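*Asks:* Predicted model, plus sequence, below.
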Amino acid sequence: MIIVCKKSDDASVEMLTGKFESMGFRTHLSKGTESTIIGLIGDTSKISVEDIEAIDIVEKVQRVSEPYKLVNRKFHNDDTVIDVNGVKIGGGHFAVMAGPCSIESEEQIVSCAKAVKAAGANFLRGGAFKPRTSPYAFRGLKAQGLEFLLTAKKETGLPVVTELMSLEHLDLFNDVDIIQIGARNMQNFEMLAEIGKCRKPILLKRGLANTIEEWLMSAEYIMSGGNENVILCERGIRTFDTATRNTFDVSAIPVLHNLTHLPVIADPSHASGKSALVKPLAKSAVAAGADGLMIEVHPEPSKALCDGAQSLTPEAFENVMTDVRKLCGLENKIL
């Protein structure tokens, strides 16, 4: 249930939230420019809408039928803007995360970081712990890979994004700026609940074959733990078609913006699995209203130990960024 309050002083709003909390409800307060919204979380079926609307400071009351509450735009009408070391995502702020699928050496990740920064990226992505379908494939440098990633961060100043595969590695991520939860862990509910206790921004990728509601419920797990810094990433879903690695669901971007206040970015590299398709899919994501992009870039894709087929060269990435800037109306600016 959401309660929209008229313009009133903070003390009156606090008294009202205190009243609901004394009744056993959790409350979520969202202060907008025109009104204040109180979200009630709990069994509200026995509460009379008419009784609440009779309270002086209440403008209207609305029951929320969706199972997700905290991520729901009805609870928080304004777009959430996530600030990562001064770089903002959401609410009109566009972000680009770029780098190799897998960190292979210090030289590789540092050179890649310098290249993507020069092209206009404002985050460095790179995998230290890699989930691979085959146990015989390269599965990352693990802790050493994280060290190399942080070296690249120090040399370029770019905030870093990398994937957490197990909670036992969480202590190693203290200096990581955004923790990525990959598609295979999207419904690892114990992990989601635990990272909900931290305050680092979380990039939550859509599962291989999950619905949008299931995805939002996973975000709800994180937010219910107190962490409101969640970024959703559309990375393609598994369908019957084999022409691409996955099927890029571009419609998910406007659908999500209608349903949730959280930032939404797109990963055209994983969506297609083909470097030639990254540029058109990236442009389609921007046109659909994405708040950012995640793109794989490797100095020498033909020699990459992981996902070389979908990785762009630094030169190709710069070309993509030129078109992205035009679409964003930022031809002469760094994103």
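*Replies:* Nice, I can see it.
*Asks:* When you work out contacts or count neighbours from here on, use the C-alpha atoms and nothing else.
*Replies:* Will do.
*Asks:* Do I have it right that F123 meets T156?
*Replies:* No: the pair F123 / T156 is not scored as a contact, 10.1 Å apart, by C-alpha atoms under 8 Å.
*Asks:* For these two, list the residues in contact with both.
*Replies:* Shared contacts of F123 and T156 (C-alpha atoms under 8 Å, 6 or more residues apart in numbering): K117.
*Asks:* who has more neighbours, these two?
*Replies:* Higher neighbour count among F123 and T156: F123, with 24 against 17, using other C-alpha atoms under 10 Å.
*Asks:* which SS class is the closest residue to that one other than its chain neighbours?
*Replies:* Closest residue in space to F123, ignoring its immediate chain neighbours: M97 at 4.5 Å, by C-alpha to C-alpha, 6 or more residues apart in numbering. Assigned with DSSP: H, G, I helix; E, B strand; the rest coil, M97 falls in the strand class.
*Asks:* What count of nearby residues applies to M97?
*Replies:* Neighbours of M97 under the rule other C-alpha under 10 Å: 26.
*Asks:* I figured it hits L293, correct?
*Replies:* Yes: between M97 and L293 a contact is recorded at 6.1 Å, counting by C-alpha under 8 Å.
*Asks:* Just the element for T17, please.
*Replies:* Element membership for T17 (DSSP states H and E) is helix 10-22.
*Asks:* Please read the previous query as pertaining to I3.
*Replies:* Assigned by DSSP H and E, I3 belongs to strand 2-5.
*Asks:* Check which helices and strands that strand sits against.
*Replies:* Using 3 or more C-alpha pairs under 8 Å, 6 or more residues apart in numbering; DSSP states H and E as the contact test, the elements touching strand 2-5 are strand 36-41, strand 58-62.
*Asks:* Could you pull up the residues touching the residue nearest to F123?
*Replies:* 121-125, 161, 292-295.
*Asks:* another one to put next to it:
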Amino acid sequence: MTNIIEVKKLRKEFKSYSSRQGLGGAFRDLLNRQYKIIPAVNDVSFTVKQGEMVGYIGENGAGKSTSIKMLTGILTPTSGEVLVNGMNPHKERERFAQTIGVVFGQRSQLWWDIAVQESFRLLKKVYKVSDADYNEHMDHVIKTLDIEPLLDKPVRKLSLGQRMRCELAAALIHNPPLLFLDEPTIGLDVLVKLKIRQFLKEMNEKYKTTILLTTHDLSDIEALCERVVMLDEGKVIYDGALEKLRAHWGEGKQIQFQFAEELIEEQLLFLTADLHVTWQKTDKLNVWTALVLDKEAQMSELIGRIVGAYQITDLSVTEISTEEVIRNIYEKGEALTS
């Protein structure tokens, strides 16, 4: 399989200016500005093969959006090499734009005051899509995303979920081989998220569309991606299979207790001080989650102590979530190499 994205030693630096105090400092700044160089992306290297669905994850400020902007030709790298669809994105922008689709969750490519279908027609002209290709492809997209009732409505009258489905359709008008998704499900309800995930799976299966997905909703990653690239402070700290990440860092169980009365953490810690247990308060009333190693004896001991000391109204045992795995990695500041 050919590589559709090739990134080697990609780096992006920004100047951060500082201001000196007082009027005298302001005059000195006019003549001699003080600044320091901050690397937002620091020698990142990875490849993505045709047809892959890759999760591109990291904390805020890790360098995700900056690197995506370089991959889409919006920003010019400070150094390094980028090849996407066989082209240099920032040097061949017009030709390159014909080969990608982009959805930014907090920005719109649809015109605010005109009907959705008019935006689609304008984009069809921009991408020079023939009537036959447009009808054949977009009939399927519109039907699958269930946006036919929305086509004659102005974008400003759509709900967030309706607009995001239309944004996704707009990004696929020219049926690009590569789709960049930056927080595509942000703020959406569960049903809309499920519809979008199912649609992306269908596009990947039918057209072998390559998808690079950036999101803070790790359930999107779990539902769609077998591989993740994880960034921290502008560097790749993990590139490999999601299952391998979970296998190495996800050992253990989450035991959720719902108590009949309100408890504080100190009470639980006192009861389990000699066990390797981490307690977390949930958003639910009187519900605490215990993270424990996957050892039956330890789990039995923990449950026995808690049940013996407090009245329990509900209890559930689950695998460590991907979200918890990622949190553990960032807290310890290290990860596997693939």
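*Replies:* Perfect, I can see it now. Computed from a predicted structure; not experimentally measured.
*Asks:* TM-score for the pair, please.
*Replies:* The TM-score (TM-score structural alignment, normalised by the length of structure 1) is 0.32; 174 aligned residues with a C-alpha RMSD of 6.1 Å.
*Asks:* ok, back up a step: buried ones in the strand holding I3 of structure 1?
*Replies:* 2-5 (16 or more other C-alpha atoms under 10 Å).
*Asks:* Turn these into CSV, columns for distance to S30 of structure 1.
*Replies:* Formatted as CSV, the buried residues of strand 2-5 of structure 1 follow (distance: C-alpha to C-alpha, whole Å):
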residue, distance to S30 of structure 1
I2, 10
I3, 10
V4, 10
C5, 10
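*Asks:* with those in mind, which one is nearest to G39 of structure 1?
*Replies:* For those, the residue nearest G39 of structure 1 by C-alpha to C-alpha is I2; the value is 4.5 Å.
*Asks:* do you know how far that closest one is from K283 of structure 1?
*Replies:* Noted for I2 of structure 1: a distance of 36 Å to K283 of structure 1, by C-alpha to C-alpha, to the nearest Å.
*Asks:* cool, M15 of structure 1 as well?
*Replies:* 48 Å.
*Asks:* likewise V58 of structure 1?
*Replies:* Using C-alpha to C-alpha, one obtains 43 Å as the distance from V58 of structure 1 to K283 of structure 1.
*Asks:* if I look at A219 of structure 1, how far off is E155 of structure 1?
*Replies:* Distance of A219 of structure 1 to E155 of structure 1, given as C-alpha to C-alpha: 33 Å.
*Asks:* who's more crowded, those two?
*Replies:* The neighbour count for A219 of structure 1 versus E155, taken as other C-alpha under 10 Å, is higher for A219 (30 against 12).
*Asks:* now the strands for structure 2?
*Replies:* Along structure 2, the segments classed as strands by DSSP state E run 3-18, 34-49, 53-58, 79-84, 100-104, 178-182, 210-214, 227-232, 235-241, 253-259, 277-281, 287-292, 312-319.
*Asks:* Would you map the strands across the stretch 201-335 of structure 1?
*Replies:* Using DSSP state E, counting those that start in this stretch, the strands found in the stretch 201-335 of structure 1 span residues 202-205, 230-234, 264-266, 292-296.
*Asks:* Quickly compare these and say which is most buried.
*Replies:* Of all the strands of the stretch 201-335 of structure 1, strand 264-266 has the most neighbours on average by mean count of other C-alpha atoms under 10 Å, namely a mean of 29.
*Asks:* Can you spell out which helices and strands pack onto that strand?
*Replies:* strand 230-234, helix 252-259, strand 292-296.
*Asks:* Try it again at 6 Å.
*Replies:* strand 230-234, strand 292-296 (3 or more C-alpha pairs under 6 Å, 6 or more residues apart in numbering; DSSP states H and E).
*Asks:* and the ones you listed as a markdown table, adding distance to F148 of structure 1?
*Replies:* Shown next, in a markdown table, are those (distance: least, C-alpha to C-alpha, whole Å):
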| stretch | distance to F148 of structure 1 |
| --- | --- |
| strand 230-234 | 25 |
| strand 292-296 | 17 |
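*Asks:* So for A113 of structure 1, which of these sits nearest?
*Replies:* Nearest to A113 of structure 1, of all those, is strand 292-296, at 11.5 Å by C-alpha to C-alpha.
*Asks:* As a check, name the ranges of all helices in structure 2.
*Replies:* In structure 2, helices defined by DSSP state H lie at 22-31, 64-71, 93-97, 116-126, 131-145, 160-171, 190-207, 218-224, 242-249, 265-271, 296-309, 322-332, listed in chain order.
*Asks:* Out of those, indicate the one that is most buried.
*Replies:* The highest average neighbour count among the helices of structure 2, using mean count of other C-alpha under 10 Å, belongs to helix 160-171 at a mean of 22.
*Asks:* relative to helix 116-126, how tilted is that helix?
*Replies:* 20 degrees (axes from the mean of the first three to the mean of the last three C-alpha atoms, to 10 degrees).
*Asks:* just to revisit the earlier point, tabulate the helices of structure 2 in JSON lines, adding columns for distance to I4 of structure 2.
*Replies:* Output for the helices of structure 2, formatted as JSON lines (distance: least, C-alpha to C-alpha, whole Å):
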{"stretch": "helix 22-31", "distance to I4 of structure 2": "46"}
{"stretch": "helix 64-71", "distance to I4 of structure 2": "11"}
{"stretch": "helix 93-97", "distance to I4 of structure 2": "12"}
{"stretch": "helix 116-126", "distance to I4 of structure 2": "23"}
{"stretch": "helix 131-145", "distance to I4 of structure 2": "22"}
{"stretch": "helix 160-171", "distance to I4 of structure 2": "18"}
{"stretch": "helix 190-207", "distance to I4 of structure 2": "14"}
{"stretch": "helix 218-224", "distance to I4 of structure 2": "18"}
{"stretch": "helix 242-249", "distance to I4 of structure 2": "20"}
{"stretch": "helix 265-271", "distance to I4 of structure 2": "50"}
{"stretch": "helix 296-309", "distance to I4 of structure 2": "46"}
{"stretch": "helix 322-332", "distance to I4 of structure 2": "27"}
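*Asks:* Nearest to F104 of structure 2, out of these?
*Replies:* For the helices of structure 2, proximity to F104 of structure 2 was assessed by C-alpha to C-alpha; helix 160-171 is nearest, at 8.7 Å.
*Asks:* Touching the strand holding I3 of structure 1 from outside, list them.
*Replies:* Residues from elsewhere that reach strand 2-5 of structure 1, judged by C-alpha atoms under 6 Å, 6 or more residues apart in numbering: 36-39, 57-62.
*Asks:* which among these end up buried?
*Replies:* The buried subset of the contacts of strand 2-5 of structure 1 (16+ other C-alpha under 10 Å) comprises 36-39, 57-61.
*Asks:* Out of the residues you listed, which is nearest to R26 of structure 1?
*Replies:* G39 (8.1 Å).
*Asks:* what separates the closest one from E318 of structure 1, distance-wise?
*Replies:* G39 of structure 1 sits 44 Å away from E318 of structure 1, going by C-alpha to C-alpha.
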